[in-house]
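Asker: quick one: sequence plus predicted model below, questions after.
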Amino acid sequence: MASITLGGTPVTTIGELPSITSSAPNFKLTKTDLSETTLDDFSGHKVVMNIFPSVDTGTCAKSVRQFNEEAAELDGTKVLCISRDLPFAQQRFCGAEGIENVVMLSDFKTGDFGKAYGLEFATGGFSGLHSRCIVVLDGNGKVLHTEQVQETADEPNYKAALEALMDA
């Protein structure tokens, strides 16, 4: 389990992020149109997973905006923004913000993604939601880079995630 903070208060996750060079666990998540998608649907593309508690918080919204901007310049790469928000909230946010370069995905049905990736909050006020993480995959689904953001209110290291893509 990872020990992180939420507003300065110590909290834990249910596990650890997948290790570098391991195969990323497959998943089934819901798109904003309510269709389902799996990791296999992104085969052949490098993948940046921007994972966060809720798009309705400032830092989470900022990370989606930042990756939307960066994704516009990334050939052969898909940026997946993943939370437990309802697809309706994700779609509303993207429409209001003009977000078009990322894929919004929801783990609202089962929470299995957060469990499989070990990033679900186990304790604290956000228990059951996703902690703030970045997972970068190569085109074969191998893990190139991970980041478990130490303080949930802080932004991820965008530069490190994008550099991992360049090294692949």
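Answerer: That came in fine, so what should we check first? Numbering: from 1, shown residues only.
Asker: use CA for all of it now, contacts and neighbours both
Answerer: Noted.
Asker: distance check, residue 104 against residue 123.
Answerer: Separation of residue 104 from residue 123 (Cα to Cα, to the nearest Å): 25 Å.
Asker: which one of these two has more residues nearby?
Answerer: Each of residue 104 and residue 123 has its neighbours counted (other Cα atoms under 10 Å); residue 104 has more, 26 against 15.
Asker: go ahead and confirm residue 19 touches residue 148.
Answerer: No: in this structure, residue 19 is not within contact of residue 148 by Cα atoms under 8 Å, at 11.8 Å.
Asker: who has more neighbours, these two?
Answerer: Each of residue 19 and residue 148 has its neighbours counted (other Cα under 10 Å); residue 148 has more, 21 against 14.
Asker: now do the same contact list for the more buried one.
Answerer: 2, 17, 131-134 (Cα atoms under 8 Å, 6 or more residues apart in numbering).
Asker: and the comparison structure, right after this:
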Amino acid sequence: MATTMLKGNEVQLSGADVKVGDIAPVVTVVAKDLKDVQVGGKNEKSQIVVVVPSLDTAVCASETRKFNEEAAKVENAEVIVVSMDLPFAMGRFCTTEGIENLTVGSDFRAKAFSKSYGVLIASGPLAGVACRAVFVINADGIITYKEICPEITEEPNYEAAIAALSLAAPVAQASSCCGGGAC
């Protein structure tokens, strides 16, 4: 069973142990407007899935603001922040913080994302919420980057995650000037 730390104390994680190179499980989370959001699987864009315990903490809020600014600059990529927060709280957070470049998704209904990606905290005071993690999924639905933060109270490696997203993002096809022929 995978583990991480919470203020220096080991906590167990439960769920599937997905790895880089695996096909990303397709799961549905709930957007702030209560619509379904698909995470994982084949897509037109690459995805960076930022997992946080709750947007109602300083570290999670800071991390979400950072990914809203930095990862959203990557073309042909989608940024999704997943937590157990209720969709209404996520909407309020986005409005208050001016978060407009990413999608927030709640895993509160069945914890399907957390179980499918192995980030559900199974022990300790935060049992039942997700740990802090980042996954990059390319357009073919393959996990190309995974970081389970070793300490839940600390932010992820932004540079490595955004570099992995940049590598995973599909390059936009330039249209031909001659309708498909050589110029």
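Answerer: That came in fine, so what should we check first? These numbers were taken from a predicted model, which means no experiment stands behind them.
Asker: helices or strands up against the strand or helix carrying residue 160 of the second structure?
Answerer: For residue 160 of the second structure, the enclosing helix or strand under DSSP states H and E is helix 158-168. Identification of packing neighbours for helix 158-168 of the second structure by 3 or more Cα pairs under 8 Å, 6 or more residues apart in numbering; DSSP states H and E yields strand 46-51, strand 133-137, strand 143-148.
Asker: in JSON lines, list these along with distance to residue 39 of the second structure.
Answerer: Shown next, in JSON lines, are these (distance: least, Cα to Cα, whole Å):
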{"stretch": "strand 46-51", "distance to residue 39 of the second structure": "8"}
{"stretch": "strand 133-137", "distance to residue 39 of the second structure": "9"}
{"stretch": "strand 143-148", "distance to residue 39 of the second structure": "12"}
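Asker: out of these, which is closest to residue 68 of the second structure?
Answerer: strand 46-51 (10.5 Å; Cα to Cα).
Asker: for residue 34 of the second structure, give me its contacts.
Answerer: Residue 34 of the second structure makes contact with residue 87, according to Cα under 8 Å, 6+ apart.
Asker: cutoff 10 Å now
Answerer: Neighbour list for residue 34 of the second structure: 86-88, 91, 105-106 [criterion: Cα atoms under 10 Å, 6 or more residues apart in numbering].
Asker: again with residue 112 of the second structure
Answerer: 15, 25-29, 118, 120.
Asker: what's the spacing between it and residue 161 of the second structure?
Answerer: Distance from residue 112 of the second structure to residue 161 of the second structure, by Cα to Cα: 23 Å.
Asker: likewise residue 87 of the second structure?
Answerer: Counting by Cα to Cα, the gap from residue 87 of the second structure to residue 161 of the second structure is 25 Å.
Asker: any idea what residue 91 of the second structure aligns with in the first structure?
Answerer: Structural alignment (TM-score structural alignment) places residue 91 of the second structure against residue 91 in the first structure.
Asker: surely that match is in contact with residue 30?
Answerer: No: using Cα atoms under 10 Å, residue 91 of the first structure makes no contact with residue 30, being 11.6 Å away.
Asker: longest helix of the second structure, counting residues only.
Answerer: Counting residues, the longest helix found in the second structure (DSSP state H) is helix 58-70.
Asker: and for the helix holding residue 160 of the second structure, what's in contact with it?
Answerer: By Cα under 10 Å, 6+ apart, helix 158-168 of the second structure touches 45-50, 63, 66-67, 70-79, 134-140, 142-147.
Asker: out of residue 91 and residue 30 of the first structure, which sits in the more crowded spot?
Answerer: Taking other Cα under 10 Å, residue 91 of the first structure and residue 30 do not tie; residue 30 has more neighbours (20 against 17).
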